[in-house]
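In: give me coordinates for this.
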Amino acid sequence: MFVVHVVVGLATVAVTFAQSSRSVWDGVYTKEQATRGALSSGLCTQCHGDSFQGDPAPPLTGPDFLGKWDGRTVGDLFELIRQTMPDDDPGALTREQYADLLAYIFNLNKFPAGTTELADEAEPLKQIRFQAARP
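Out: Predicted coordinates for the structure are as follows:
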């Protein structure tokens, strides 16, 4: 009987988490934050191109980018960018600047803006799903 209660309890927790978790479609950044990110985007365009569509580095917009990150978390993307970019000086920006750049990337990919800024720490960002298609 104990096993049944544990299984039911775990299933309830999983369903609750799935229902309460947010995605990039829930307005997880602000327009102001994306604007600040655009101001710093020159570091990215050197490798990712003027419109972030790639060349020579991988794209940060469009179907290839969206497909690569679909199902992962915003925290995963934030940490990858923070730890590896810019290519010639990884980690050179502040956490806030990386969050602003990520907001700009979301804006370019047509994810809606909201009223709360994207966090600049990985843990809260890991609660946000990167979902390529609008639900």
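In: when you work out contacts or count neighbours from here on, use the C-alpha atoms and nothing else.
Out: Fine.
In: hey, where'd the helices end up in the protein?
Out: Shown for the chain, the helices assigned by DSSP state H span residues 2-20, 31-40, 42-48, 62-69, 74-84, 95-108, 122-125.
In: need the winner for burial among those helices.
Out: Sort the helices of the chain by mean neighbour count, taking mean count of other C-alpha atoms under 10 Å, and helix 95-108 sits at the top with a mean of 23.
In: now for that one, which elements pack on it?
Out: For helix 95-108, the packing partners by 3 or more C-alpha pairs under 8 Å, 6 or more residues apart in numbering; DSSP states H and E come out as helix 31-40, helix 74-84.
In: second chain to compare with the first, below:
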Amino acid sequence: TAYTDGTSSLNDGLQELAKNNKDLNNGATSLASGVKDLKAGSQKISAGLQKMQSQLNSNPTFKDDASYNAAVAQYTALNGMIAQVESTIPALQTDLNAIPDQVVATTDFNAKAQAIIDAEKQAGIVFSAQ
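Out: Here you go, the predicted structure:
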């Protein structure tokens, strides 16, 4: 029946969802690792900017404030982007952690629905698709 086909399709979908969730979790882990690397790079940029500032301060005849200010602006923007990405990771992880529970709940519901269909077949009750 259409209902049996539906429960079968639902099971297939649940298996695919579980696999995709694993891939998403791996992606979230990679994202967290990437953010860590970005922060390390950002610290190196900060050290470079400090050296640049020191050179500007120690050599009044060489004034390249425009380049320095542009570099600082880029650095500030980069840190803002890193922080924005980093701030999304906890919520992403929470959502990903909830998926397996939902899969289990839906699988349980699906099994109960299939059991009802099987019992109805045993009793000779057959629903046809409209």
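In: now compute the TM-score of the two chains, please.
Out: Scored against TM-score structural alignment, normalised by the length of the second structure, the superposed chains reach a TM-score of 0.30; 63 aligned residues with a C-alpha RMSD of 4.5 Å.
In: so which of the helices and strands packed on helix 95-108 of the first structure comes closest to Val3 of the first structure?
Out: For these, the distance to Val3 of the first structure is smallest for helix 74-84, at 33.5 Å, taking C-alpha to C-alpha.
In: between the closest one and helix 95-108, how many degrees?
Out: 120 degrees (axes from the mean of the first three to the mean of the last three C-alpha atoms, to 10 degrees).
In: for helix 74-84 of the first structure, name the packing helices and strands.
Out: Counting by 3+ C-alpha pairs under 8 Å, 6+ apart, helix 74-84 of the first structure packs on helix 95-108, helix 122-125, strand 128-129.
In: what's Met52 of the second structure in contact with, if anything?
Out: Tyr68 (C-alpha atoms under 8 Å, 6 or more residues apart in numbering).
In: distance from the helix or strand in which it is found to the middle of the chain?
Out: Element membership for Met52 of the second structure (DSSP states H and E) is helix 2-58. Relative to the centre of its chain, helix 2-58 of the second structure is centred 6 Å away, using C-alpha atoms, centre = their mean, to the nearest Å.
In: what angle sits between the following helix or strand past that helix and helix 2-58?
Out: Note on helix 2-58 of the second structure: by DSSP H and E, the next helix or strand toward the C-terminus is helix 65-122. For helix 65-122 of the second structure against helix 2-58, the angle by the same axes, to 10 degrees is 170 degrees.
In: who are the packing partners of helix 65-122 of the second structure?
Out: By 3+ C-alpha pairs under 8 Å, 6+ apart, helix 65-122 of the second structure packs against helix 2-58.
In: Phe17 of the first structure: which of the helices and strands packed on helix 95-108 of the first structure is closest?
Out: Nearest of those (C-alpha to C-alpha): helix 74-84, 16.2 Å.
In: next, the angle helix 62-69 makes with the closest one.
Out: Using the same axes, to 10 degrees: helix 74-84 of the first structure against helix 62-69 is 100 degrees.
In: need the contact list for Ala32 of the second structure.
Out: Applying C-alpha under 8 Å, 6+ apart to Ala32 of the second structure gives the contacts 86, 89.
In: apologies, that question was intended for Ser46 of the second structure.
Out: Ser46 of the second structure neighbours (C-alpha under 8 Å, 6+ apart): Tyr75.
In: could you rerun that using 6 Å?
Out: Neighbour list for Ser46 of the second structure: empty [criterion: C-alpha atoms under 6 Å, 6 or more residues apart in numbering].
In: also Val4 of the first structure?
Out: By C-alpha under 6 Å, 6+ apart, the contact set of Val4 of the first structure is empty.
In: gap between it and Gln33 of the first structure?
Out: Distance of Val4 of the first structure to Gln33 of the first structure, computed by C-alpha to C-alpha, to the nearest Å: 47 Å.
In: neighbours around Tyr3 of the second structure, how many?
Out: When counting by other C-alpha atoms under 10 Å, one arrives at 14 neighbours for Tyr3 of the second structure.
In: all set now, cheers.
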